[in-house]
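Novice: Predicted model and sequence follow; I will ask about them next.
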Amino acid sequence: MNDEIRALFPATTYYTYLNSAAISPIPTTALDAVTRQLADVAVNGSLHYQDWVDTKDRCRDLAAEMLSVRSDQIAFVRNTSDGVASIANGLKWKAGDNIVSFEGEFPANFYPWRRIRDAYGVELRLCREIDGRVDIDEMLSMIDHNTKVVAISAVQYASGFRADLERIGRAARDVDALFVVDIIQGFGAIPFDLPAQFVDAACGASHKWLCAPEGCGMIYLSDRARERLEPTLVGWISVETPWDFADREQPFRSTALAWESGTGCAALFYGLEQSLSLLHTTGADNIERHLAGLTDQLCSSLTGKDYEIISSRTPGEASQIVCIKHTGGLTSNQIASHLETEKIIVSPRGDRLRIAPHFYNNSSDIDRLVEALP
């Protein structure tokens, strides 16, 4: 990536910031857009309300294009958790159904399914993670004709394992199950073509690899998923003509927009639009290549040092997240705290140190990290 992108992120001036899997800094373009919108409301109140709506719709269009889906298949919610829960709660469950997932999923993609298990007597089948990877063959063996949902993350938050979405999605489709994917740890860092990957529903949010303010979650619903799901949290903008306040019997929207219950913070979408535009212009393939170069550099630089690479580096399984473990007894918290004193920002995740560069990072950032590791 070039210096022009890096210059948009003030955090790179103060830190070696390698923590995009937690929260990414936002670019100055997003900050300026949010500030301008709030300043406009301070002066003009609701006079420019239509522009708020139009900005949100432009975000919808950008997200849809980046995921290779239609705009009316994207709904904005508060966060990934809301998205997963709305899908889990919107299906009709019965005893005997089962859900197939990964053992190490982030809680946002576990608790909604656990609640379904407990409420309906549904079986929740979890495929193990061993040495930083998931055996996809083992996972596929868990899918059968009673499987109602296969729910996984595109990239695992604590290992960086990247799932073969097309292969898993095809297996789910073969038994008529819905394939639900948490894309928050990939969207903005790797390319997606959700229809080609047989993804029926996807959930993500703005504050990680999309480099935007927190508070903009999103759902993708394929037509197939929309036919099976009922929106469970509806409000005044969930209906076909929201501004017709008198017609209380009008239908709910037939698209994913039925999942948008009410207004959100308009300013956030002004920031999101700028961040999505930057990522889209840069190109997912270009970002993926850049991050592959940085993570390859990192892993090569650790050779001979007291660190074990936990993340799979097998082509197709490697992602932009690299997790490592100290072989000499230092804990991940100790290492992360030491690095923070050097203004190098990473995350401890259990016994692992998670390193997550983005497109604003460069090879000098990786060199500085490796030199500072205790």
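Specialist: Yep, it's here. Numbering: from 1, shown residues only.
Novice: okay, CA-based contacts and neighbour counts for the rest of this
Specialist: Will do.
Novice: Wait, a strand at Ile219?
Specialist: Yes: checked against DSSP: H, G, I helix; E, B strand; the rest coil, Ile219 lies within a strand.
Novice: Make sure it is actually in contact with Ser71.
Specialist: No: if you go by C-alpha atoms under 8 Å, Ile219 and Ser71 don't touch, sitting 11.1 Å apart.
Novice: Checking my notes, Arg167 in a strand, right?
Specialist: No: going by three-state DSSP, the assignment for Arg167 is helix, not a strand.
Novice: A further structure is provided below for comparison with the first:
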Amino acid sequence: MTDSTRSSWSPALVEASRSFAPRTGYLAACTMGLPMTATLEAQRLDLDTWRTGGTSPIEYGAVVEEARVAYAALVAVPVERVAIGSQTSSMVAVVAAAVPDGAEVICVDGDFSSMVFPFLQQRHRGVRVRSVPLAELADAVSDDTWLVAWSAIQSATGAVADDAAIVAAARRHHVLTLCDTTQAAGVLPVDASRYGVTVCHAYKWLCSPRGAAFLTVSVEAAARLRPVQAGWYAGESVWGSCYGPIMELAPDARAFDVSPAWPVWVGALPALRAFAGLDMTEVWTRASGLGDLLCDRLDIARQGQAIVTWVDPGGDLEALTAAGLTASGRAGRVRIAFHLWNDEDDVEAVAGALRG
């Protein structure tokens, strides 16, 4: 990435872009993010410290709490509304377990399975799962709906949901909202206070090691959920919750915490701090702008997305791989994802591989 490319960027975005390996040909942030230099350094130091017995659970706990603070700032909610987890499906399962017998849940047709499967497993209680196209989601919400669940950005297509319309419809009908921001946080501005519940795995656009995930829950939503995953880390006093039979849960979103995989959070903290200090509108403008530039070069309609996708009848993904580029394919489509380490040269590399 040249200095001229960065000339119009803010200093914070320039610094963040320089913290990744140069010229990777990596166009798959929607599959897995790349690590920042600070993440790699933190993890290497942690391994060396662990090797000599210099680490401790209490020190790891402090790292987790700092990560919680950074994520809260990133998604614009009080830190008391943030719980930590390890994967989205287990956090969604907490919501699924709270759906009343016989109630209706509306999902998006073709959404990622972690946002659908947990609800399907409640059908033995009469829970009804209805899937509709993303564009029809807001209109599908009714007084018979208990929950509407969707991803802010669709994994397979990169399509950005009309969150304002969906949230407005849910409020009119007093329906709980659940939004998966895994494909949005780190590239698109996210205000988690708009939703009852959000889930996010930080290993994609937030460039963290896999195993660091977050749940945000409003005060109203928390009253409708039960912390069915509660373990020692969910206690009001973490170190006082190690042994039964009596346990007092945390009075805030920490009641939904799961025990953290400590080394993962050591690597996640520097990345979360970095992203919390960025202007996400600038990041999105840059990433989606590269996406539109690629659409222009490929003579397809602009998508206004950081993830550009098209139906691959066969050969495009192979051509990209043969050219040394890392892209991904989902649901019969090629996915090209642009993030902080990408620039116009990557656009030209994709166009050249497909037209060459």
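Specialist: Thanks, I have it. Computed from a predicted model, the values in this text were never measured in an experiment.
Novice: quick one: which of Ile219 and Ser71 of structure 1 has more around it?
Specialist: Using other C-alpha atoms under 10 Å, the more surrounded residue of Ile219 of structure 1 and Ser71 is Ile219, with 29 against 21.
Novice: quick one: the residue located most distally from the centre of structure 1 and Ser300 of structure 1, what's the gap?
Specialist: Largest separation from the mean C-alpha position in structure 1: Ala246, at 38.3 Å (C-alpha atoms, centre = their mean). For Ala246 of structure 1, the distance to Ser300 of structure 1 equals 65 Å [C-alpha to C-alpha, to the nearest Å].
Novice: hang on, isn't Arg78 of structure 1 packed against Gly217?
Specialist: Yes: using C-alpha under 8 Å, Arg78 of structure 1 is in contact with Gly217, at 4.7 Å.
Novice: Strands of structure 2, residue ranges please.
Specialist: For structure 2, strands defined by DSSP state E occupy the ranges 82-85, 104-108, 128-132, 145-151, 176-180, 197-201, 213-217, 307-311, 328-330, 333-337.
Novice: Between these, which one is closest to Gly289 of structure 2.
Specialist: Ranking those by proximity to Gly289 of structure 2 (C-alpha to C-alpha) places strand 307-311 first, at 10.6 Å.
Novice: Asp316 of structure 2 pairs with which position in structure 1?
Specialist: Per TM-score structural alignment, the equivalent position to Asp316 of structure 2 in structure 1 is Ile335.
Novice: Pretty sure that match sits against Leu373.
Specialist: Yes: using C-alpha under 8 Å, Ile335 of structure 1 is in contact with Leu373, at 7.3 Å.
Novice: Neighbour count: those two, which is higher?
Specialist: With neighbours defined as other C-alpha under 10 Å, Ile335 of structure 1 and Leu373 compare such that Ile335 has more, 20 against 17.
Novice: sorry, back to before: and the match of Asp316 of structure 2, how far from His48 of structure 1?
Specialist: To His48 of structure 1, Ile335 of structure 1 is 49 Å away according to C-alpha to C-alpha.
Novice: what's the burial count for Thr5 of structure 2?
Specialist: Applying other C-alpha under 10 Å, we find 12 residues neighbouring Thr5 of structure 2.
Novice: Would you mind measuring from it to Leu120 of structure 2?
Specialist: From Thr5 of structure 2 across to Leu120 of structure 2, the span is 47 Å (C-alpha to C-alpha).
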